[in-house]
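In: Show me the folded form of this:
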Amino acid sequence: MRAFLARLLLNTIALWVTSQLYSGVNFAAGSGLLDYLVAGLIFGLANALVRPVLLLLTLPINLLTLGLFTLVVNALILLLVAQATALEVVGFAGAFWGALILSLVSYVLNALFE
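Out: Predicted structure coming up:
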């Protein structure tokens, strides 16, 4: 349970930091802490359940691009989270760059706290 809460908080903080750093990803006006936590929860669930399926289905193209297609999969996950939460993403390009920044922020947060 402790690990779940830690992961939820790290996802939430990473989404918030990304929304502060990049204007293509932001939360709807009037979003509160609960909206951020729900977005972090949905993001964690999407990464745990949907992302592995997408990576498996796109394995041939991922191999051809030497793993760079994973960035597209990450953008699709971010768009999926935006559809289900108060997170707003400006188009696919916004999702692509937002997912790249989110990955870097998550990496730094994981390195600091784990």
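In: Could you use CA atoms for every contact and neighbour count after this?
Out: Fine.
In: Could I get the contacting residues of the closest residue to residue 50 other than its chain neighbours?
Out: Sequence neighbours aside, residue 77 is the residue nearest to residue 50 in space, at 7.8 Å (criterion: Cα to Cα, 6 or more residues apart in numbering). Going by Cα atoms under 8 Å, 6 or more residues apart in numbering, residue 77 touches 43, 46-47, 50-51.
In: Which secondary structure element is home to residue 77?
Out: helix 69-84 (DSSP states H and E).
In: mind checking how far that helix is from the chain centre?
Out: Centroid displacement of helix 69-84 relative to its chain, using Cα atoms, centre = their mean, to the nearest Å, is 7 Å.
In: For that helix, buried residues please.
Out: In terms of neighbour count (16 or more other Cα atoms under 10 Å), helix 69-84 has its buried residues at 69-82.
In: And stretch 25-35, by the same measure?
Out: In stretch 25-35, counting by 16+ other Cα under 10 Å, buried: 25-27, 35.
In: want to put them side by side, so please do this one too:
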Amino acid sequence: MNGIVRFLLSGLAVLLTAYLMNGVHVDGYGYALLVAAVLALANMVVKPILIIFTIPITIFTLGLFLLVINALIIMLVDYLVPGFRVDGFWWALAFSLVLSIFNSLFTDLSKEKNK
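Out: Purely as a prediction, here's the structure:
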């Protein structure tokens, strides 16, 4: 049950982030859920491969190149999902940062309190 709630909250985070940014467009909550699913899949499959190939530049930039990888993953999702549009690399970078903040907040809010 917790996984379904986290998935729905991720879709909400995508929708809220797109609402706050002029350069990112989502056509509705259904597409936001699709973006969340494709983004999770891309983060599981594509991102580790990109990280392995870019280890030297990631070390040289003290990990900041991982932000570029996140933006590239967002642009890949833009290409794959028809109801999701990002206007450029910098919007994708900003979207990934704001989305991670929203996902972190929603994850903290959805955790069960232990007494």
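In: Could I get the TM-score for this pair?
Out: Put the two chains on top of each other and the TM-score (TM-score structural alignment, normalised by the length of structure 1) is 0.86; 110 aligned residues with a Cα RMSD of 1.5 Å.
In: Counterpart of the residue nearest to residue 50 of structure 1 over in structure 2?
Out: Aligned counterpart of residue 77 of structure 1 in structure 2: residue 73 (TM-score structural alignment).
In: Could you do residue 110 of structure 1 as well?
Out: By TM-score structural alignment, residue 110 of structure 1 lines up with residue 107 in structure 2.
In: Could you double-check that that match lies in contact with residue 6?
Out: Yes: using Cα atoms under 8 Å, residue 107 of structure 2 is in contact with residue 6, at 7.0 Å.
In: need the contact list for residue 33 of structure 2.
Out: Residues counted as contacts of residue 33 of structure 2 (Cα under 8 Å, 6+ apart) are 7-8, 10-12, 14.
In: Please give the number of neighbouring residues around the counterpart of residue 60 of structure 1 in structure 2.
Out: With TM-score structural alignment defining the correspondence, residue 60 of structure 1 maps onto residue 56 in structure 2. Using other Cα atoms under 10 Å, residue 56 of structure 2 has 12 other residues around it.
In: Assumed residue 56 of structure 2 was part of a helix.
Out: Yes: under DSSP: H, G, I helix; E, B strand; the rest coil, residue 56 of structure 2 falls within a helix.
In: and it, how far is that from residue 84 of structure 2?
Out: From residue 56 of structure 2 across to residue 84 of structure 2, the span is 32 Å (Cα to Cα, to the nearest Å).
In: now the strands for structure 2?
Out: Here structure 2 has its strands, by DSSP state E, at 24-26, 84-86.
In: So which other helices or strands are in contact with the last one?
Out: In terms of contacts (3 or more Cα pairs under 8 Å, 6 or more residues apart in numbering; DSSP states H and E), strand 84-86 of structure 2 is packed against strand 24-26, helix 29-53, helix 65-80.
In: Among the buried residues of helix 69-84 of structure 1, which one sits closest to residue 21 of structure 1?
Out: Of all the buried residues of helix 69-84 of structure 1, residue 78 has the smallest distance to residue 21 of structure 1: 15.6 Å, by Cα to Cα.
In: isn't the closest one right up against residue 99?
Out: Yes: with contacts counted by Cα under 8 Å, residue 78 of structure 1 reaches residue 99, the gap being 6.5 Å.
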